[in-house]
Each structure stands twice: as structure tokens, then as C-alpha cells.
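Chemist: Turn this into a structure:
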Amino acid sequence: MQFSRLGSSKLDVSRICLGSMTWGLQNNQHDADEQINYAISKGINFIDTAEMYAVPPSKDTYGKTEAIIGDWLSRHSEKREQLIIASKIAGPGLSWVRNGTPISGQSVIEAVDGSLTRLKTDYIDVYQLHWPNRTSPHFAKHQPGQINFSHVNAEQETADMLDILQGLNECIKAGKIRHWGLSDDTTWGINTYLKLATLHNLPKPVSIQNEFSLLHAKDWPYLIENCVHEDIAYLPWSPLAAGFLTGKYLDGARPEGSRWTITQRQGLFRDTQYSNEATKRYVNVAKQHGLTPAQLALAWCNQVDGVTSTIIGATTMSQLKENLTAFDTALSTQVLADISEVFKQYPAPF
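Modeler: Next up is the predicted model:
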């Protein structure tokens, strides 16, 4: 297993981060135990979760994933210090989470305490803001004209961000979290927090996790360049485009028990004509070079300059094992050239 430094922290994380969002809905405690134990046996030391999980989010599944991890930790306390556990506070919009209110310094403190209780641990290594209070160009809102940035009150947003940062600082001083990071945010979000941290002598973010894959690479090159030069770890989530890049959803297919057979809060926005066409092309490239489509997509993500650790998730052990093999795969110049040809034709398929 290869490791990378997590931004400006002193933590070394495995190049693979085990995602957990299906635990508590599609996967039960036994499944999660099996995945965690196998991942650790392969050298993975990085696990990502969130108070909002399992997904799709609901009042009934809120907090279940953290509780499942906490159950495992209660039976393997001797391994806690070997692991880097990351969790996230939900942003505004979920009525069953703090009545859907925006993130504040006080809600950070309250949410951290809730996560610590469910995780059955004294500290969280990296605590992340799941999405910002303002609307950000994530979840298919990145096409021109979908968001009006000019209508945002930047001064008020900045004041709210300072309040959040102060709440995070309180948690760090109390030893409840070691570091903090962002998720589903932008270059402006990163740099505003960095500016505030410098001005007020507060802790800087060490990481950001955003959606990133062959079907959704909008963060390259500008946001990732910013991360590299500001020492912010870049953590891609959904590197398989919610499973689309495996090819299993091509032409409307919906395998029994798969994620896309479950109602999605944001809808199946990745399922477009162009995503379908691009995925068919990537599947063909994989076959030509003796790879599975998942291996091709994950190996490509891993080799992107600036990527620190890729968050993968699986509902079955066979999926997990296949995904892990991708990170031992070095893509040849010809494979990368073939991928590039497809990418040029479908740079933003959804």
C-alpha cells in the first residue's frame, strides 16, 4: 500500500480511502465488519463517513453508518490509533438534521459530540464540512447559468465561515478533532478559509473531498492546482460516477439490489445520453487493455497529479477486492492516450 501526506497535517493516509455510505442501508454490520477487516489487511488506514449516512439520506438512516463503525471500534479498540477516521457535519437542507439549518460554530460543536458518541471514540482525525451553506456548483450544478454568484452576499458568507472556523477551533483545542477539511466546496471556499485562518490565527483546512471521475473532472486543473500549492489534500469521491463507469447501468440497465434501484434524493442526474456514450467508450478501452471498467476508472483517478487518496465504496466483497486491484495498476502511455481520446469528446457528459 502506498501512502500520502494529508495536506499540511502530519498524517499519512493510504492512497485508498474506504467509503462507508452504504453501511446501514445496503450493507449491515456484518458486511461492514468484513469490509473494514479486509481493507485493513490490505494496508488501508483511512475510513470516511458522515453524520448524514447511510445514503440516500433519510431520518431513519441518519447516523447509522457512524454507529456501525462505532460498533466495530468498540470490538477493536486496539486498532483505533492505527486508523485515520474522517467524518462530516451535514450542511443545510435536511429537515431531520438540526431542522435543516445552516452550519454554524455552535452546530459544529454539537455535531462533533454526536459523531463521537456514535463512533464510540474520543477523537475524530479529520472533521469535514459536508457541503457549504451557500449553493456550490456540485451535484450537476456546474453548467454555466445554473448558479448566480453575483447574488451571494460574500461579506455575510465570510462572517459565517469565520464563526464555523471558530467552532472547529474549539473542538480542536478540546481534543475532539485533530484536523478539519472541506467537502463539495470551491476554490473561493478554500481560499477564504485559508485567509480567515491566517488573519485570526485559526487552524487551516487540510483537505477537501469533491466528486471527481472520468465523467466529472471539473476540478481539473484549477481547483486541484490550488490544492497542490496551498497544501490541501484532494480526496476524490464517486470516482466511478456512482457506479456508472463500471458499465452496469448502460442503456438503462438496473441490476437488482444496485444503488440506482433505490430512490435518489438528487435523482439520477449522472444518467445522460452523453454519460452513456462516454461510458461505453471507456468500457471498450478497458477491454482492449485487459482491465475491468472499474479498474480503468480508478487507476486513472489515482494517477492524476494532486490526488492524495481516492474514496471508494462497495456493497459486496467482490467489488471491494476488484476496486483495490486498480491501485496496483500502472496505466501505460497507450492506455492513457486512449482514455484521453474519449475524454476529449466527452469532457462534461453530465
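Chemist: contacts, neighbours, all on C-alpha from now
Modeler: Fine.
Chemist: in the protein, which spans are helices?
Modeler: 29-41, 64-75, 105-119, 154-173, 187-200, 222-230, 273-288, 293-303, 317-325, 333-345 (DSSP state H).
Chemist: just those helices: most buried one?
Modeler: Greatest average neighbour count among the helices of the chain goes to helix 293-303 (a mean of 23), per mean count of other C-alpha atoms under 10 Å.
Chemist: rewinding a little: need the helices of the chain in JSON lines with distance to R98, can you?
Modeler: Formatted as JSON lines, those follow (distance: least, C-alpha to C-alpha, whole Å):
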{"stretch": "helix 29-41", "distance to R98": "26"}
{"stretch": "helix 64-75", "distance to R98": "17"}
{"stretch": "helix 105-119", "distance to R98": "8"}
{"stretch": "helix 154-173", "distance to R98": "15"}
{"stretch": "helix 187-200", "distance to R98": "23"}
{"stretch": "helix 222-230", "distance to R98": "31"}
{"stretch": "helix 273-288", "distance to R98": "36"}
{"stretch": "helix 293-303", "distance to R98": "35"}
{"stretch": "helix 317-325", "distance to R98": "34"}
{"stretch": "helix 333-345", "distance to R98": "41"}
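Chemist: With R5 as the reference, name the closest of those.
Modeler: Ranking those by proximity to R5 (C-alpha to C-alpha) places helix 222-230 first, at 11.7 Å.
Chemist: which residues sit against that closest one?
Modeler: Contact with helix 222-230 is made by 186-187, 232-234, 306-307, as judged by C-alpha atoms under 8 Å, 6 or more residues apart in numbering.
Chemist: If we use 7 Å, what do you get?
Modeler: Under the criterion C-alpha atoms under 7 Å, 6 or more residues apart in numbering, residues 187, 233-234, 306 lie in contact with helix 222-230.
Chemist: With distance to A140 added, can I get these in TSV?
Modeler: As requested, those are exported to TSV (distance: C-alpha to C-alpha, whole Å):
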residue	distance to A140
T187	17
A233	23
Y234	19
G306	23
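Chemist: Roughly how far does A241 sit from D338?
Modeler: A241 sits 19 Å away from D338, taking C-alpha to C-alpha, to the nearest Å as the criterion.
Chemist: err, I69, not the other one
Modeler: 40 Å.
Chemist: Please generate a structure for the following sequence too, so the two can be compared:
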Amino acid sequence: DDVVIATKLCGYSPRIDWIRDGGKTPRVDAKNVKESVDKSLKRLGIDTIDLLQIHWPHRYVGGLFGGQAYDPANDRLDDDVPFEEQLRALKKVVDEGKVRYIGVSNETSWGVASFQMAAERHKLPKVQTIQNSYSLIVRSSYETDLAEVCAPRNCNVSLLAYSPLAGGSLSGKYCDVDDPATNPLTKNARFSLFPGYMERFQKSRAMEAARKYADLARRYGMTPSELALKFARSRWFVASTIIGATTMDQLRENLDAFEGDRDLPEELLEEVDALYRVYRDPAQGV
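Modeler: Okay, the predicted model is just below:
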């Protein structure tokens, strides 16, 4: 009861067909859901997954992972899996006792609302969580849209915020480094090891914004990571914040951010919002 085990089900992606038997394109249908869940249970050595999340929508979605705006010309209408069909596939593994609850990830307001309407109409399992990117530099898509849809009085879906450090850019470690690939502090960090990965946090005003937030954190006696994680934790719609660490020092710093009062000082939040008005989602569309 002290541990919640969550995992994900791959969304539609012809590029990663190696994860399915026979090299088939992953889909969110009954066959793929069963294969994914059974393999996850075997790998994890457990009988039940507490939370199974669809990693990204089966349908085409604009703006995914920093991509370009939605264009209806890119819809895959001839290769769709309706929301009801996806829920029925998930209901089967829930009824079998293999999964307790279901969630979505990288989803939109349209997707969340459509899943919940289909669940109510056909008495199918409801989506409980949404795992989307949320941080000091990625805010508006949730705050101005999904927050209303997911509010308790509406669809009642809790946010599991991922990338609260924006790929590490909000940790401050890149702020004063000319060449991350050769600097001892960053040469083994992801932006150095995987050039081009998460470019939206590197080749944009995002890094400039990260420097400003790092300076703000230090003025309030915090590390940059501490401010970023405490900010995400302080939001009313965030149920949990997903952290990652490659060293024990990083893990300690991350965990320390969750000690003490959940609320941040009002004057600090005012300064955060002032910076946000200048650097409003600087990584979007990069």
C-alpha cells in the first residue's frame, strides 16, 4: 500500500515497431493493450499494475513534444481507434485484475473530455490521471485549458507533472556553461550525450528564461531545481511531480524540494509570474 506502480502503454508510432511482436506498429487496441500489459507484468514481476497510462494519443495531435500546431490535413481518419474502443480494451485488463486504474499522457482537452464522455455513456473505466509536461517554462497549455477540463467538478483528472526541470535546463547546470559537451559539470548530461534531444529546451529563449529563474531561486535562498520543483508542487491541479536523477546528489536535492510547506511565498510567486509574462512558454513550437 506504500508504493503505487505506474507504467505506460505505447501510443501509435510506426517508428518504434520493434516493441511489438512481429514488428507491428503499436496501436491502442485490444491486442496491443493485452500484449503490453502482459509483458509489463512479467518484466516488473507483479500481478497488478496500479496505474496504466496511454503514453501519447493514438490519433494525430498537433504540438506534441514541442511540435507544430494542429493541422487537420494530418489527421489519420482511416487508421483511427475510437475513444470507446480504446476504453473497452482497457476495461478488459481492468476486469481481469491486471490493472487498477487508467490514465493518459501528452493528451489534450479534446482527448480528456472525449474519453470521459465515452466512459460515462458506455459505463467504461474513467481516466484518473493525465501525465503532461508542466514546469516554469511550460505552463499555458495546462493552466489556460486543461486545468478547467480536468478540474474536480468537470472531468476530475489529476495532473502528474513530467519534465518539471525541463529536461534539466531548470536545474541551472547549463546556465553558465559555454560548451556543455566539454564542461566537467555537464559533459555527461543528456543535452551533451544526446545532441538534438529536447531541442525545445536548448535552442530557444528557454535557456535565457532558465537563467532568470535560477537567479530568482538564489535570491530566495533556493537552488534552481528546488524552485522549479516547489513551484510545480504548489499548483492546485498537480497531484504528483515526476522527478529523475542520475546521481545521489541529484536525488537528494530533488527530494529535499518536497520537504516542508507546499505553498510558496506570495511575493516569490509574483516574481515568478512577472518572469513568465516576459518568457511565456519559450520552448513552444521549437
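Chemist: who's in contact with the residue nearest the centre of structure 2?
Modeler: The C-alpha lying nearest the average C-alpha coordinate of structure 2 belongs to N132 (C-alpha atoms, centre = their mean; 3.1 Å). Shown in contact with N132 of structure 2 (C-alpha under 7 Å, 6+ apart): 105-106, 160-162.
Chemist: Skipping adjacent residues, who's closest to it in space?
Modeler: What sits nearest to N132 of structure 2 in space, not counting adjacent residues and going by C-alpha to C-alpha, 6 or more residues apart in numbering, is N106, at 4.9 Å.
Chemist: follow-up on the earlier one: turn the contacts of N132 of structure 2 into a markdown table, including neighbour count and distance to L44 of structure 2.
Modeler: Shown next, in a markdown table, are the contacts of N132 of structure 2 (neighbours: other C-alpha atoms under 10 Å; distance: C-alpha to C-alpha, whole Å):
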| residue | neighbour count | distance to L44 of structure 2 |
| --- | --- | --- |
| S105 | 23 | 21 |
| N106 | 18 | 24 |
| L160 | 21 | 21 |
| A161 | 23 | 23 |
| Y162 | 22 | 22 |
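Chemist: so can I have TSV of these showing distance to N74 of structure 2?
Modeler: Listed next are those as TSV, based on distance: C-alpha to C-alpha, whole Å:
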residue	distance to N74 of structure 2
S105	20
N106	18
L160	28
A161	28
Y162	26
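Chemist: and of those, the nearest to R211 of structure 2?
Modeler: Y162 (20.4 Å).
Chemist: corresponding residue for the closest one in structure 1?
Modeler: Residue correspondence to structure 1 (TM-score structural alignment): Y162 of structure 2 is matched to W237.
Chemist: got it, and I46 of structure 2?
Modeler: For I46 of structure 2, the aligned residue in structure 1 is T121 (criterion: TM-score structural alignment).
Chemist: Could you do A147 of structure 2 as well?
Modeler: Aligned counterpart of A147 of structure 2 in structure 1: I224 (TM-score structural alignment).
Chemist: Please tell me how far its match sits from R118 of structure 1.
Modeler: Distance, I224 of structure 1 to R118 of structure 1, using C-alpha to C-alpha: 33 Å.
Chemist: same thing with N210 of structure 1?
Modeler: Distance, N210 of structure 1 to R118 of structure 1, using C-alpha to C-alpha: 25 Å.
Chemist: ok, now D231 of structure 1?
Modeler: Between D231 of structure 1 and R118 of structure 1 the computed distance is 31 Å (C-alpha to C-alpha).
Chemist: Over to S14 of structure 1?
Modeler: S14 of structure 1 sits 24 Å away from R118 of structure 1, taking C-alpha to C-alpha as the criterion.
Chemist: likewise E277 of structure 1?
Modeler: 42 Å.
Chemist: neighbours of the closest residue to L235 of structure 1 other than its chain neighbours, just the number please.
Modeler: Once flanking residues are discounted, L235 of structure 1 sits nearest to Q209: 4.4 Å by C-alpha to C-alpha, 6+ apart. The number of residues packed near Q209 of structure 1 is 23, by other C-alpha atoms under 10 Å.
Chemist: can you pull the contacts of Q209 of structure 1?
Modeler: 182-184, 234-237 are the contacts of Q209 of structure 1 under C-alpha under 7 Å, 6+ apart.
Chemist: Please point out which of those residues structure 2 shares.
Modeler: Mapping those onto structure 2 (both residues aligned by TM-score structural alignment, their matches' C-alpha atoms under 7 Å) leaves 182-184, 234-237 still in contact.
Chemist: between the residues you listed, which is closest to C171 of structure 1?
Modeler: L182 (15.7 Å).
Chemist: residue in structure 2 matching the closest one?
Modeler: Per TM-score structural alignment, L182 of structure 1 is aligned with V104.
Chemist: list the contacts for the residue nearest to S158 of structure 2 when sequence neighbours are not counted?
Modeler: Among residues not flanking S158 of structure 2 along the chain, T129 sits closest, at 4.6 Å (C-alpha to C-alpha, 6+ apart). T129 of structure 2 sits next to 103-104, 157-160 when contact means C-alpha under 7 Å, 6+ apart.
Chemist: Give me the subset of those residues lying in strands.
Modeler: Among these, the members found in strands (DSSP state E) are 103-104, 158-160.
Chemist: Which single one of these is nearest to T246 of structure 2?
Modeler: Using C-alpha to C-alpha, these come closest to T246 of structure 2 at L160, 20.6 Å.
Chemist: ok, so what distance separates that closest one from V28 of structure 2?
Modeler: Counting by C-alpha to C-alpha, the gap from L160 of structure 2 to V28 of structure 2 is 21 Å.
Chemist: L136 of structure 2 now?
Modeler: Distance from L136 of structure 2 to V28 of structure 2, counting by C-alpha to C-alpha: 32 Å.
Chemist: most distant residue from the middle of structure 1?
Modeler: Outermost in structure 1, C-alpha atoms, centre = their mean: Q288 at 29.9 Å.
Chemist: To which residue of structure 2 is it aligned?
Modeler: In structure 2, Q288 of structure 1 lines up with R219, judged by TM-score structural alignment.
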